[in-house]
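Engineer: the sequence isn't on hand, but the structure is:
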């Protein structure tokens, strides 16, 4: 334990040559909301807006003699490695899926400069990864894994060393996001079992929970990719070896739509831009509200690389989770005045955001896709009652994932 802690502290000290420690900041809004003492470890404020450059720095400085580094990533890991390739003046080749947004490609180029080459390969990440690994073997390079690497885990543990330095009295609880497990393994290994931890995964990618249940890493059959920084189908073998033995009740699930409400809350109230994975720890506070009351809690905000082109989707999902927006299929009689009759049933604060005929050739009835926003979720109860009393048939498809995918 002490050897790991010493090495993590040494890594932290070495990092100061490259970037300053990220701030540990008390958040008054969250503290008031949860009646607790809430602090944020702002990893979204590193030079690449995520903690990933820590692991990249430590792994690359320990890979003595390596002149070529290779990775496969479409996100924060790529940017962290690119930044460190420029710092160490070594060559890096980064493989990204062809579908990677141009914004992420350009940011990686900026961080890496002339030291980094980006290759777009494959429509899916598995294809990209296979190509990167084959290239690395052929060229004799050093493959930089995003989390399944002891040096990467040690680099992420520097976060714990900074927390210890900034808060000598410690915290009652640390809440941290989990993807491949490098961050959580580093923090747990540094603090040991005496520090209470809660591990948060997106509901659509709970690979740690599955591994805890099985006693070993398992591959999920399906993963929701919305929380792209933490949507991992299989926890890393090396991280899980360090996480093995944690209690199942300490692994929390964060629904993707609820994460969207947290992202908007932090943006609108605090002016803090978080990516979905970066909001995981804060979002989980609502699941442990009673447990944290009156306690000091640290949440690790792991990243802020949010593409604002995704903001409409985030707002949409947040509204649906909050119950203030629904999608209906309305069966409308094909007679004069039917549409007016329906519109007269709307409340003063009800807003139609989508109106689309789905079946224009119907003789007696037409099917209409409706998107409706209300001020309060309870307003839908009155609207639905008025629709039924007036004889309008409708179907709520808000939570019907198959219909929503095709129609919305």
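Structural biologist: Yep, it's here. The model shown is predicted, which means the values in this text are computed figures rather than measured ones.

Engineer: contacts, neighbours, all on C-alpha from now
Structural biologist: Fine.

Engineer: the residue nearest in space to the middle of the chain and residue 283, how far apart?
Structural biologist: In the chain, the C-alpha closest to the average C-alpha coordinate belongs to residue 277, at a distance of 1.8 Å (Cα atoms, centre = their mean). Counting by Cα to Cα, to the nearest Å, the gap from residue 277 to residue 283 is 10 Å.

Engineer: want to compare, so here's the second one:
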């Protein structure tokens, strides 16, 4: 059996045909905030802006060695894995068929075609990923093509381990802690398998989106289980079921080592990294940084590496990210008001607003009674505590209102 660290180092060496090691950058802003030595492993700076290229390339490289006649590869993905496979297909001069859901944004389709050039074609099948995956696997059986799994593949895991190889090469000594995002588990399985053998002193934390905690579910159940529901906002890590092979390499982890990141809080982290550091991260790419406040007490004085796994962020989503960040931070709220239908009522209401409050949405929904009307209002403010003063003024005026900011179903329908 091949020694995993040796295989990971060979995969890392082979990757140098594609791109140099991604930067490992000390982040002064985060280091000062937490009193620690915090480094960012910038996987958002690979040629395809995510680590996925590593595993796709390594798996394709090894297939080409063991079966030189195999020139057709297939994957099912609407994101970073598709782009990594496309890039690798063009590098090796082989054909790739990439299955994507019909609902895939055109921007992602165009980027995948740009990386693959004439070597790839896109098949849009299925409204949901499960349908897309089934079509891809059926195509493989019919054409004898090789299916490239996004994470549940030994060679993919080995390729992702190159992130760990580079971290040790770039630091003078092993870090105290490595924080890894988790989706299907390929990255975390590879990096931990390597570091646990060659640098057993390193500790780990795993971060999952709250709405896609497949590793936590697997650790609780003693094996991979399918989540009944997945929040797709953190699309790079929103995986319903951890891989079988990845769990074999992650089953040692304790539940205390797994942290869950609320989707709205991730938006706050994304905006901070963009506005303060000029670093563009996709939701999954921000996971490792997002949990630093939870770890503040235990990382002080330590060397910490956060793997920023990807930066494929569509800026058309920026208004949504800002909206969610403001709501999570308490800087924006939505109310439904029962407004008296008489002259001066609106002016009286507006007088309740403070100097830092701004109306972002104002809409009459319907007249619920002859003398009252229902109003949807969105208010932004500079400091979250301003809302306490605002609601106290509404209470004092006997104004009937309902805060719907955290009412997920109602807010999603109206906002």
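Structural biologist: Alright, I've got the coordinates. The shown structure was predicted, so the numbers you read here are calculated from the model rather than taken from an experiment.

Engineer: got a TM-score for the pair?
Structural biologist: The TM-score (TM-score structural alignment, normalised by the length of structure 1) is 0.99; 408 aligned residues with a Cα RMSD of 1.0 Å.

Engineer: counterpart of the residue nearest to the centre of structure 1 in structure 2?
Structural biologist: Alignment note (TM-score structural alignment): residue 277 of structure 1 maps to residue 284 of structure 2.

Engineer: do residue 398 of structure 1 as well
Structural biologist: For residue 398 of structure 1, the residue aligned by TM-score structural alignment is residue 405.

Engineer: three-state assignment of its match?
Structural biologist: Secondary structure, DSSP: H, G, I helix; E, B strand; the rest coil: residue 405 of structure 2 is coil.

Engineer: that one touches residue 330, doesn't it?
Structural biologist: No. In terms of Cα atoms under 8 Å, residue 405 of structure 2 does not count as a neighbour of residue 330; the distance is 9.3 Å.

Engineer: all strands for the stretch 1-150 of structure 2, in order.
Structural biologist: 24-26, 37-42, 72-76, 95-100, 120-124, 146-147 (DSSP state E, counting those that start in this stretch).

Engineer: onto which residues of structure 1 does the third one map?
Structural biologist: Mapped onto structure 1 with TM-score structural alignment as the criterion, strand 72-76 of structure 2 occupies residues 68-72.

Engineer: which of the residues in that stretch are buried?
Structural biologist: Going by neighbour count (16 or more other Cα atoms under 10 Å), the buried part of stretch 68-72 of structure 1 is 68-72.

Engineer: same check on stretch 196-214 of structure 2?
Structural biologist: Those would be 202-214, for stretch 196-214 of structure 2 by 16+ other Cα under 10 Å.

Engineer: widest-spaced pair of the residues you listed?
Structural biologist: 202 and 211 (28.0 Å; Cα to Cα).

Engineer: now tabulate the buried residues of stretch 68-72 of structure 1 in JSON lines and tack on distance to residue 121 of structure 1.
Structural biologist: JSON lines is the format used below for those (distance: Cα to Cα, whole Å):
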{"residue": "68", "distance to residue 121 of structure 1": "19"}
{"residue": "69", "distance to residue 121 of structure 1": "17"}
{"residue": "70", "distance to residue 121 of structure 1": "14"}
{"residue": "71", "distance to residue 121 of structure 1": "12"}
{"residue": "72", "distance to residue 121 of structure 1": "10"}
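
Engineer: farthest-apart pair in these, please.
Structural biologist: 68 and 72 (13.7 Å).

Engineer: can you pull out the strands in the stretch 301-408 of structure 1?
Structural biologist: Under DSSP E, counting those that start in this stretch, the stretch 301-408 of structure 1 gives strands at 325-333, 351-357, 365-373, 393-396.

Engineer: of all those, which one comes closest to residue 236 of structure 1?
Structural biologist: Closest among those, using Cα to Cα: strand 325-333, at 38.1 Å.

Engineer: now do the strands in the stretch 151-300 of structure 1.
Structural biologist: 173-177, 197-202, 251-254, 296-301.

Engineer: how far does the shortest one sit from its chain's centre?
Structural biologist: Its chain's C-alpha centre lies 12 Å from the corresponding centre of strand 251-254 of structure 1 when counted by Cα atoms, centre = their mean, to the nearest Å.

Engineer: need the residues that contact it.
Structural biologist: 198-203, 206, 208-209, 280, 283-284, 287 (Cα atoms under 8 Å, 6 or more residues apart in numbering).

Engineer: just to revisit the earlier point, and the residue nearest to the centre of structure 1, how far from residue 176 of structure 1?
Structural biologist: According to Cα to Cα, residue 277 of structure 1 and residue 176 of structure 1 sit 10 Å apart.

Engineer: okay, now the aligned partner of residue 96 of structure 2 in structure 1: neighbour count?
Structural biologist: With the correspondence set by TM-score structural alignment, residue 96 of structure 2 lines up against residue 92 in structure 1. For residue 92 of structure 1, the count of nearby residues is 28 (other Cα atoms under 10 Å).
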